[in-house]
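S.K.: Got a predicted model here, sequence first, then my questions.
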Amino acid sequence: MSADDVTTPRVRIRAALAGLPAYVAGKPAAPRTDVTAYKISSNENPYPPLPSVLEVVRDAAGEMNRYPDMGVSALTHRIAEALDVDPACIATGTGSVGVLGQIVQALCDAGDEVVYAWRSFEAYPIVVALTGARSVQVAVDDRGRHRLEAMREAVTERTKVVIVCTPNNPTGPAVTQTELRGFVESMPEDVLIVVDEAYVEFVTNDDPVDSLPLLRDHPNVVVLRTFSKAYGLAGLRVGYAVASPPVAEALRKTAVPFGVSTVAQRAAVASLDAYDELDVRVKQIVAERDRVVAALRDEGWDIPDSEANFVWFPLGDDAVPFAALCDEHGLTVRPFAGDGVRATIGEPEASDRLIDVASRWRAGARPRS
C-alpha cells in the first residue's frame, strides 16, 4: 500500500503543529573514497565508550526482554550521591531535551509564555509549541551571549518558564555565576528558571556557573544536564534535572513511562563511576577547542569565546555556502541558515581540516555550484 492509496483522514490534528519548526539533526558524514569523512555536526563526543562502560552495556543488553526500572532508582541515587543532593531532587528522562519537555508540560498551559535567548538550542521552540505555549525569543548579542537584562524585561505575567542555555548552543559563550545569580535574584518567585547545562563539563572561564547553590537558595531554579556530551552516551538518551522536590515530583509525573532504558540507566551509572577517566577526555577536547579557536582567530576569523565542545562561525547569509564547502572537503558541519555554522570539536584530523577549509574560505574559495 502506498501513501496515495490512503484516504485523507477527517481527524482534527492540532493547529499548533502546522507551524511547528522541524528539528534538523546533524547530517552523517557521506562516505568518501578520496578522503576520510568526518561528522562534526552534532556535538558528539569523538571518543568511543570506555571499556568499563561498554562491558556494562553488553551485560544490560541481555535483559532487553524486560521493562526497565521505571523509577530509575539506581541512577537517581548515584546522581544524588555525585551532586550531594537528596534523591527527591532528581528527575530523569530521555536526554536533557526529554526532561525539558517534561518541564514545559508540567508548567505551561496554552497561551503561557516561555522566554529564552535566540539563537539558542533549536529544540526550544518545538518543545514550547507542543504545549500550546508561546515562545518569547530574546536575541543574543553580537558575541553570541545571552542578554540577561533584556530577557528579564521580556518576562510578563504570562511567563511560566525562562531558559538560560549555558554554554549557549550553538554560539558557545557561557554566562558567569555573577551574572546568573543577579538574574535569578531579579526574577519573580513564581517563574521557573531552567539552567540548561548540557555542556557544563567543558566550561573553563574564571567565574563558572555553580548552579546547585542557586537552587538551594532559590527553589524556582531547575538545573538541566545530560549524559550525551561529556559522557559520550548520546545514542542512549538519558538526562536529568535537579530541582526542588515538588518540581522534581511534577517532572516525574510527566515522564514517559519506562522511557530511560535499562542499558541507558546502567551505562550512566558506570559513567559516573568512571568520571576520572572521562574527565581526561574532556580536558583533551577543551585543549583541542582552544587550539582551534586560536588558529581560526590567527586566520582573521571573529570567533566567539566557546565554553562548549564546538565553535561558532557567525557567517550570516554565508552559512549554507560555507557548510557546502566543508562538505566538499569531507566535513559535515551544522549550518543555521542566515545565522552561522556550528562545528563540533572532534578528532584532531577533523580540526586540522576545518582550519584549512576556513582558511580557504577567507582566501576566496567557494563551493562548486
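M.R.: Good, I have the coordinates.
S.K.: C-alpha from now on. contacts and neighbour counts both.
M.R.: Fine.
S.K.: Tell me where the stretch 51-200 of the chain has strands.
M.R.: Residue ranges of the strands in the stretch 51-200 of the chain, as given by DSSP state E, counting those that start in this stretch, are 90-93, 113-118, 134-139, 159-165, 192-196.
S.K.: for comparison:
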Amino acid sequence: MTSIDDLSAGASVRARTDLPADPSGAPATTDEGLRPRGVFGKLPRYAAGKPPVVVEGLESFKLSSNENPLPPLPAVLEAIASETSINRYPDPMTTALRTELAGYLGVPATDIVTGAGSLGALNQILATFAGQNDFGAPDEVVYAWRSFEAYPISVGLAGAAGVQVPVRADGTHDLDAMAAAITERTRVVMLCTPNNPTGPILTHSEVLEFLAKVPTDVVVVIDEAYQEFVRRPDAVNGIGLYRDFENVIVLRTFSKAHGLAGLRVGYSVSQQTLTQHLRVGAVPFAVSQVAEHAAVTSLRHVGEVEARVQSIVDERTRVVAGLRALGWTIPEAEGNFVWLALGEHTQDFAARAAEHALSVRAFGSEGVRVSIGEEEANSRFLALCGEYTHRPAAR
C-alpha cells in the first residue's frame, strides 16, 4: 500500500520547490512540472505604482498610480457602509447602474456592458473579438505605444498578437501609421484618449478621418478612462461617435474621476450588434453590489464629482504652467497626470523623487509619469523639478 508520505515524496520529485525562483518570486519547475501557456513567457509584467517611501520629517505622497487624491463623496461612503447584502450574489446585469448610466449618458441601457473597471471591460472585448482565428493563427490588435501598459498583457492573454505603433515625439497617436498597420488579420484597434502615460487627446475630426480608413469588420475601442478631465473643446467624445459607427466601442471607468479605483467599476458602450456578443463573454458578477451601489450614488451626485474633478484640473494647470516656467518641455496634459520624457535619466529622477517622499511611475528608460495629487505634493514635485538639471527639452 502506498503511504501518504510516499505520495508526498513523489510529488516533490514532480514539482520541486528547491529550484531557483523566477523574477516573480514563484519557484521554478523542472521540464516535467506544471507549466503555464507558452505566451506567459512572452508577456511583460504589469508594474503597479509603488507606495512612497517614508522620509523623516516629510509627509509621503503617492503620485504613481493616477489615483484620485480625494476620497469618494460622503454620500458614497454612506452608501457603502449601508450595504449589508454581500452574502448574496450581485445582479449579473447591474441593472440599477446601467439604468442610471443610460440617463446620464443619454444612451439605451442595452448599449452598456459593465465590467471590473475599464480594464475588465476591455478584457471582455478582447475575449469576444480577438484571439486565435479558425486556422489557429493569432488575430492582430493594433494600438499605440507607449500607451496603457496593460494592453500587451491583455492582448497576449486573449491569444492575439499585438501590433504596436510608436507614438509621435509629442506623445500623440500616429493615426496614419495605425491605419497603415491594419491587415486582413486585424480584429481590434485600440485608441487611448487622453493617452496614458503621455497625456494628449485625440480630436473628433482626426478620429472621424481615421474611422473612414478602418474596415467595418474591425472593432475600434476608444478608451476614455480620463475623459472627465479633458478640457479641449475639439477632443473626441466616444459617446457622440458610437451611434454612427457600428464597430466603435467606448470604454469608461469610475476609478478616476469618481475616486472608486478600489471598487473596480467600469463599462463599455456600443451598439447592440456588439453588446449581444459582449454579454456572452462578460465575466459573471464582475461588479459587486457594493461597487454598483457606490457608482449609482456617485452618479446621483455628479455635480459634486465634477467640482472635485475641476479642482484636480486646476492643480494640473498649475503644475503644467510651473514646469514650463522652469523650462521643461512636456506633452499636452489632458488627464490627471503629466509625462516627463526623461530618457536615460528616468530612473535617477524617480530615485530623487523618492528622497522627497514622492512616489512616481518610471517607465524603463523612456520617461516618468507623475499623477496630479494633493496641493502640497504637487508643490514639492515642482520644487524637485526646479533643482533637477536633466530636464527634457523640445525635440
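M.R.: Received it, and whenever you're ready, just let me know what you need. Worth saying up front: this structure is predicted, and the values here are computed from it rather than measured.
S.K.: After superposition, what is the TM-score?
M.R.: Aligned and superposed, the two chains score 0.95 in TM-score terms (TM-score structural alignment, normalised by the length of structure 1); 363 aligned residues with a CA RMSD of 1.7 Å.
S.K.: quick one on the thing from earlier: quick one: which of the strands of the stretch 51-200 of structure 1 is nearest Ala174 of structure 1?
M.R.: Closest to Ala174 of structure 1 of these is strand 159-165 (CA to CA; 7.9 Å).
S.K.: The closest one to strand 192-196, inter-axis angle?
M.R.: 20 degrees (axes from the mean of the first three to the mean of the last three CA atoms, to 10 degrees).
S.K.: In strand 159-165 of structure 1, which residues are buried?
M.R.: 159-165 (16 or more other CA atoms under 10 Å).
S.K.: Read off where that strand ends up in structure 2.
M.R.: Mapping strand 159-165 of structure 1 onto structure 2 (TM-score structural alignment) gives residues 186-192.
S.K.: Quick one: average offset of that stretch versus structure 1, please.
M.R.: Aligned to structure 1 and superposed, stretch 186-192 of structure 2 gives a mean residue distance of 0.3 Å (mean CA distance after the TM-score superposition for structure 1).
S.K.: That stretch: how far from the chain's middle?
M.R.: Between the centre of stretch 186-192 of structure 2 and the centre of its chain there are 15 Å (CA atoms, centre = their mean, to the nearest Å).
S.K.: which residue ranges form the helices in the stretch 51-200 of structure 2?
M.R.: 74-81, 95-105, 117-129, 151-157, 175-180 (DSSP state H, counting those that start in this stretch).
S.K.: could you redo these as JSON lines and give each row mean neighbour count?
M.R.: Output for the helices of the stretch 51-200 of structure 2, formatted as JSON lines (neighbours: other CA atoms under 10 Å):
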{"stretch": "helix 74-81", "mean neighbour count": "15"}
{"stretch": "helix 95-105", "mean neighbour count": "17"}
{"stretch": "helix 117-129", "mean neighbour count": "23"}
{"stretch": "helix 151-157", "mean neighbour count": "22"}
{"stretch": "helix 175-180", "mean neighbour count": "16"}
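S.K.: Name the stretch among the strands of the stretch 51-200 of structure 1 that sits most buried.
M.R.: strand 90-93 (a mean of 27; mean count of other CA atoms under 10 Å).
S.K.: Quick one: the helices in the stretch 151-300 of structure 1, in order.
M.R.: 177-186, 211-217, 245-253, 262-273, 275-298.
S.K.: Ala127 of structure 2 -> structure 1?
M.R.: Ala127 of structure 2 maps onto Gln105 in structure 1, by TM-score structural alignment.
S.K.: If we ignore the residues flanking it in sequence, what's nearest the alignment partner in structure 1 of Ala102 of structure 2?
M.R.: Using TM-score structural alignment, the partner of Ala102 of structure 2 in structure 1 is Ala80. In this structure, Ala80 of structure 1 finds its nearest non-sequential neighbour in Pro87, 5.2 Å apart by CA to CA, 6 or more residues apart in numbering.
S.K.: what's the neighbour count on that neighbour?
M.R.: Number of residues near Pro87 of structure 1 (other CA atoms under 10 Å) recorded here: 19.
S.K.: contacting residues around it?
M.R.: Contact partners of Pro87 of structure 1, counting by CA atoms under 8 Å, 6 or more residues apart in numbering, are 76-77, 79-80.
S.K.: Equivalent analysis for Tyr89 of structure 2, please.
M.R.: Per CA under 8 Å, 6+ apart, neighbours of Tyr89 of structure 2: 285, 288-289.
S.K.: how far away is it from Val53 of structure 2?
M.R.: 39 Å (CA to CA, to the nearest Å).
S.K.: picking that back up, out of the helices of the stretch 151-300 of structure 1, deepest packed?
M.R.: helix 262-273 (a mean of 22).
S.K.: List the contacts of that one.
M.R.: 52-54, 56-57, 60-61, 63-64, 67-69, 72, 74-75, 78-79, 82, 227, 231, 233, 236-238, 278.
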